[in-house]
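Enquirer: Please find the sequence and the predicted model below.
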Amino acid sequence: MSLIIDITIRKETQRQIRELNNELEGKIKVRTKELEESVSKLQSLNLDLEQEVKKRKEAENRIKIALQKEKELNELKTKFLSLVSHEFKTPLSGILTSVVLAGKYKLEEQQDKREKHFSTIKNKVHYLDNILNDFLSIERLESGKVTYKFSNFSLSKLVNEVVYNANVTLKSGQEIEYPQNLENITITQDEKILELVLSNLLGNAIKYSPENTLIKFEIKLEEDRIIFIVTDEGMGIPEKDQKHIFERYFRAENALLNQGTGIGLNIVKVHLENLGGCISFTSRESVGTKFLVELPLIKD
C-alpha cells in the first residue's frame, strides 16, 4: 500500500510567500532609506533654522544694546548740558553781582569792600577756568590727542605752586599743611599732569571741608616711586557711593549741593593710569577722606 500526496500547490504557495517577503523587504529598505534621507534633510533644516534663530536673536540683542547705549548717551548729553548750564550760570551770576557792587564803592575808605568783591571775581574766574580745563582734558583723552611730556623739574617748585594756587580758594580758618624740606629734590615726570592731579585733590579737599579745618598734604619718596597723600576733615564719601567715585559725572549724594562737575577725579585716574600710576582712597562720612596717589619714578 502507498499514500501519495501532491504538494505542488503548497510549494508554489511557499515560493510566492518567499517572493512577497523579498519584495516587502526591498520596499522596506527603500522606504527606510527614503525616511533616513527625509530625517537627514529635516535635521539639516532644523540646524539651519536654529542658526537663523540664533543670528536673529544676536541681531536683536545688538539692536537692544545699541538702543540702550543711545538712550544712555542721550541721557548723558542732557545731564551734561544741564550740568554745564548750572556750573557756568552760578559763577557768572556771582561775577556780575560783584562787578556791580564793586562799582558802587568809589570812596578811598571803601577799598576793603572793593577788594572783597574783586577777590570773589578772582575765585569765580579761577573756578570757571578749572572747569574749562577739565572739559578740554576729556576731549583730548577721548580723541587720543594727549601727549605726555616728561622732564626734570624741582619737586619743591611744583608743590609751592600747587599750594599757592590752592590757598586762593581756602575757606575761613582752613590751612594746608605741606612738606617744606623738598629742596634739591628733582624728579622726572610730566610736570603739567602732576600739577593737574595735585591741584584737583587739594581743590576737592578744600571744597568738601568746612571752615577751620586742616588739610594735610604729604609726600613720600621711595626708591622706585613717589607717593602723594592728601587728607581732609571734610564731609567724607558715603560708603554706597564709593565704588562710583571715579566714574565720569558722578557726584556723591552728600555733595550734590556743592559746586562741581564730577569729572575731575575721572580725568585724574585716566592720566595716572596712562603714566603707570594709580589712585586710591579711604573715606568715612562726616569724618574725612584720604587720597593716595602713586607714580613710578622715571630713572632713564
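Expert: Thanks, I have the structure now.
Enquirer: Please count neighbours and contacts with C-alpha atoms only from this point.
Expert: Fine.
Enquirer: wait, L101 sits on H117?
Expert: Yes - the pair L101 and H117 qualifies as a contact (CA atoms under 8 Å) at a distance of 7.4 Å.
Enquirer: Which one of those two is surrounded by more residues?
Expert: Ranked by neighbour count (other CA atoms under 10 Å), L101 and H117 place H117 first, with 20 against 14.
Enquirer: Against that first model, consider the following:
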Amino acid sequence: MSPYEHILIVDDNPDDRALIYREVRSEEPGALVSEARTYDELHLRLEDAHIDLVITDFQLNWTSGLDVLKMVKQYQPDCPVIMFTATGSEEIAVTAMKNGLQDYILKSSENLERLRASIRQTFIQSQQRKALEAAQIRYEELFHGIPIGLYQTTPDGKFMEVNQAMVNMLGYPDADSLMKVETKELYVHKDHYQMWKHRTTQLGEVRSLEVEMWRYDRSPIWVEINGKPVYKDGIFQYNEGSLQDITDRVNAVKDLQATANHAAQLAKRNAELYSQVQKHSKQLEKMIDDRTRELKREVQIRLKSEEDLRITQQSYKAVVDRVREAICKINKEGIITFINPAWEQITGFDISSSLGHDFSSFFSQDVISEIEVQLSEIYNSDKSSMQVLIPFVNKMKQNRWVELYFDLEHDVKGEVIGLFVMLFDVTDRKLANDEISKAYAKEKELNELRTQFVSMTSHEFRTPLASILTSSELLQHYGSTWTKEKNDNHHKRIQSSVQQIISLMDDILVIGKSDAGKLKCEKEADNVLDFISGIIEEIKLNGKGSHSIEFDFSDIPDICYFDKRLFRQIFNNLMTNALKYSKPGAPVFVELAFDNDELM
C-alpha cells in the first residue's frame, strides 16, 4: 500500500501531466492520483479532499506556480509542494522555497529520477514529522497527567518547564507564576538548597532528598526530590527531576518520635515511595540544501528517527514501570485500560486478568459505594484530583489499607476521557498511627494515676511526721518534768510514726520496682499460719486495742510457698487499712482460703 493516499498533479500540458503521472505511478503505484487543469479544478480538489502531495508546473496559462503554492498553503498548510517546471529561474526557486516549497526540480528527462527521489524523501520527512508530533502529544499527556511534580531547570537554577501536579503541590496560580521563581527561593533552609546543588553537580544524582520548601502562600511543605543532570555531547544541558509531597509522612514521623519519648516505643518508618521520571527530546537534523545528496543519507535519517522514537517510548515505559505505586488508567465507565507492574505487588492480581475489569470490583462491597461516590464527585465537580483512604483485601486475603489518588485524564481537545489512579499501600503507616493513639491514651492514664498516688502519699506522710514533730517538741520542753510512763508513751508514739513512714516508703519502693519491671517474687517454703499469726500479734502490740481481730484459718495446709517480704507488706497494708477505716470497737475479720493451690 502506498504511504500517500492522494497526490495532486497541477499542469495545463497533457503530455507533461502524463509524464508526471507515469513517474508517480512507478514510485507510488497504490496512491490515488488526481489532476487539476484549471483554477476551478484546483480549488475544488483542495476544498473537498485531503491532499498528501502536490506536484505543479510554474508557468500555467491561468496562473503561476507561486500562486498555486500560496493556494495550497492556504487550504492545507501541512501539504508539501514540489515544483517540476522548465520555465523557472533561480530567483523563482528562492522565492518559492521561502514560501514553503518542498523541492524545486527542472523539468527534463535527466531529472525524472530526482523527481521520484524527491517524492520518496518528502514522504519520509512527512512520516517523521507525524511520528514526532504523536510522540510529543504522548509526552505532554504523561508529563502533565501524572500526579507527581516534574520539573526541568537550567544549570543556573531557572525553571524551564513544570507540570500541573507540581504547580498544585506548591499552590501557585499557574505554571507561569511558578516558572518566574528561582529554585533557590523555594527552599526554606539554605543548607537544603546547597545539599541539592552538591548532589546534582558533584554526585551526578539526587535520590530521595527530603527538603522543606515554601508554598505560594509562604506555608512550608516537605517534599522528596529525585533527579539528575542531563548532558549532551559531554555538555551540561539542564536538570530534570520529580517532587513528591511527603509532608504527612514527615509529620507522622515527628509525632511517632515524640510519642516514643514518653512511651519508650519506636515505630518503624513507612517505606518511602520513590519515583523517577526521565524526559528525553532531541532535535531532528536540518534539511540538507543539496537535494541530490538526500539519496545517500536517506537510510541514515530513517534509522536515526526510528532510534529516537524507540528511546522516547522506552523513556515513557521506564517512567511508569519504575514507580513503586500502582498506576492505572480507567475509562469513564470505570473499566481498567492500563496498569503498571506495581499493581501485582500491591494487590496480588496479575495484569492480564485485571485489564478490562471494573476497577471497583477489586474492592469489598462495603467500600465499593464509597469509591463510586468519589468517582461521581470528581466527574461532576470542579475538582481535578481527589484522594481517599480505604481498607483493601488483596488476592492472598490479607487485610491492607490503601490510599487512592484520582486525577482526570483529558484528550488533546481537553475533553475528559477517564481517570489516572494511583494506589499506595499505607498499611504500616495506618497501624503505626493506631499504636501511637493507644500508647498516648495509656501514658495519659498512667500519669493521672501517678498524680493521684503522689497526692495521697504526701497526705499520708504529713500525719506521722506531724506526730513525730509534736512528740519530740513536747519531750524537748517537758520531758524532764514528766513521769517515765508519759515519756515512754511519747517515745512509742514517735516509734509508731516512724514505722508508719517506713511502711509508706516500702509501699513506694514496691510500686517503683513494679513500674520499672524489677519487682521479683522469691518464694520459699514456710508455715503460713505461724507467719500470719506473728504479723497479727505485732499489729495488736502496735495498735490501740480498740478493735478485736478474729480470724478463720481452717482447711489451710501448714507449709506453703510464698515471698515472705511481699506477703508481710501486703498483709500489713490490708490490716492497717481495715483497722484504720473500721468503726471504733468493731471487730476485724481475717479469713484465709485455699483454692486451686492458691492462698486467698
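Expert: That came through, no problem. Here the structure is a predicted model, which means the values were calculated and not measured.
Enquirer: would you list every one of the helices in the stretch 351-500 of structure 2?
Expert: For the stretch 351-500 of structure 2, the helices defined by DSSP state H, counting those that start in this stretch occupy 351-354, 365-380, 427-478, 484-516.
Enquirer: tell me, the last one lands on which residues of structure 1?
Expert: Correspondence between helix 484-516 of structure 2 and structure 1 is established over residues 111-143, with TM-score structural alignment as the criterion.
Enquirer: The matching stretch against structure 2, how far on average?
Expert: Compared with structure 2 after fitting, stretch 111-143 of structure 1 has a mean deviation of 1.8 Å; criterion: mean CA distance after the TM-score superposition for structure 1.
Enquirer: Buried ones in that stretch, by neighbour count?
Expert: For stretch 111-143 of structure 1, the buried set under the neighbour-count rule, 16 or more other CA atoms under 10 Å, comprises 114, 117-118, 120-121, 123-125, 127, 130-131, 134-135, 137-138.
Enquirer: ditto for stretch 188-201 of structure 1
Expert: By neighbour count on 16+ other CA under 10 Å, the buried set for stretch 188-201 of structure 1 is 188-191, 193-194, 196-201.
Enquirer: Where in structure 2 does that stretch align, residue-wise?
Expert: If you align by TM-score structural alignment, stretch 188-201 of structure 1 falls on residues 561-574 of structure 2.
Enquirer: hmm, who's touching the matching stretch?
Expert: Residues from elsewhere that reach stretch 561-574 of structure 2 (CA atoms under 8 Å, 6 or more residues apart in numbering): 503, 506-507, 521-526, 535, 539.
Enquirer: mind running it again at 10 Å?
Expert: By CA atoms under 10 Å, 6 or more residues apart in numbering, the list of residues contacting stretch 561-574 of structure 2 from outside reads 503-504, 506-507, 510, 519-528, 531-532, 535-536, 538-539, 576, 578-580, 590, 598-599.
Enquirer: Drop anything exposed from the residues you listed.
Expert: 504, 507, 510, 528, 532, 536, 539, 578-579.
Enquirer: so where do the helices sit in the stretch 151-300 of structure 1?
Expert: Shown for the stretch 151-300 of structure 1, the helices assigned by DSSP H, counting those that start in this stretch span residues 155-167, 191-207, 264-274.
Enquirer: of all the ones you listed, which lies closest to T78 of structure 1?
Expert: helix 264-274 (19.1 Å; CA to CA).
Enquirer: What are the buried residues along that closest one?
Expert: Within helix 264-274 of structure 1, judged by 16+ other CA under 10 Å, the buried ones are 264-272.
Enquirer: Distance from the chain centre to that helix, please.
Expert: Relative to its chain's centre, helix 264-274 of structure 1 lies at 10 Å (CA atoms, centre = their mean, to the nearest Å).
Enquirer: how many other residues sit next to E448 of structure 2?
Expert: 10.
Enquirer: what residue of structure 1 matches up with it?
Expert: So E448 of structure 2 corresponds to E75, using TM-score structural alignment.
Enquirer: give the contact list for its match.
Expert: Going by CA under 10 Å, 6+ apart, the list of residues near E75 of structure 1 reads 69, 81.
Enquirer: how close does it sit to L132 of structure 1?
Expert: The gap separating E75 of structure 1 from L132 of structure 1 is 21 Å, by CA to CA, to the nearest Å.
Enquirer: re earlier: among the buried residues of stretch 188-201 of structure 1, which one lies nearest to E87 of structure 1?
Expert: N200 (16.7 Å).
Enquirer: I figured L69 of structure 2 hits V54, correct?
Expert: Yes - under the criterion of CA atoms under 10 Å, L69 of structure 2 makes contact with V54 at 8.8 Å.
Enquirer: okay, among the buried residues of stretch 111-143 of structure 1, which ones form the most distant pair?
Expert: R114 and I138, at 36.6 Å, using CA to CA across those.
Enquirer: in the stretch 151-300 of structure 1, which spans are strands?
Expert: Applying DSSP state E, counting those that start in this stretch to the stretch 151-300 of structure 1 gives strands spanning 151-154, 175-177, 186-189, 214-221, 225-231, 278-284, 288-296.
Enquirer: Reformat these as TSV; add distance to I63 of structure 1.
Expert: Output for the strands of the stretch 151-300 of structure 1, formatted as TSV (distance: least, CA to CA, whole Å):
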stretch	distance to I63 of structure 1
strand 151-154	48
strand 175-177	52
strand 186-189	44
strand 214-221	49
strand 225-231	45
strand 278-284	36
strand 288-296	41
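Enquirer: Format the helices of the stretch 351-500 of structure 2 as CSV; extra columns: distance to M195 of structure 2.
Expert: CSV is the format used below for the helices of the stretch 351-500 of structure 2 (distance: least, CA to CA, whole Å):
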stretch, distance to M195 of structure 2
helix 351-354, 40
helix 365-380, 39
helix 427-478, 28
helix 484-516, 44
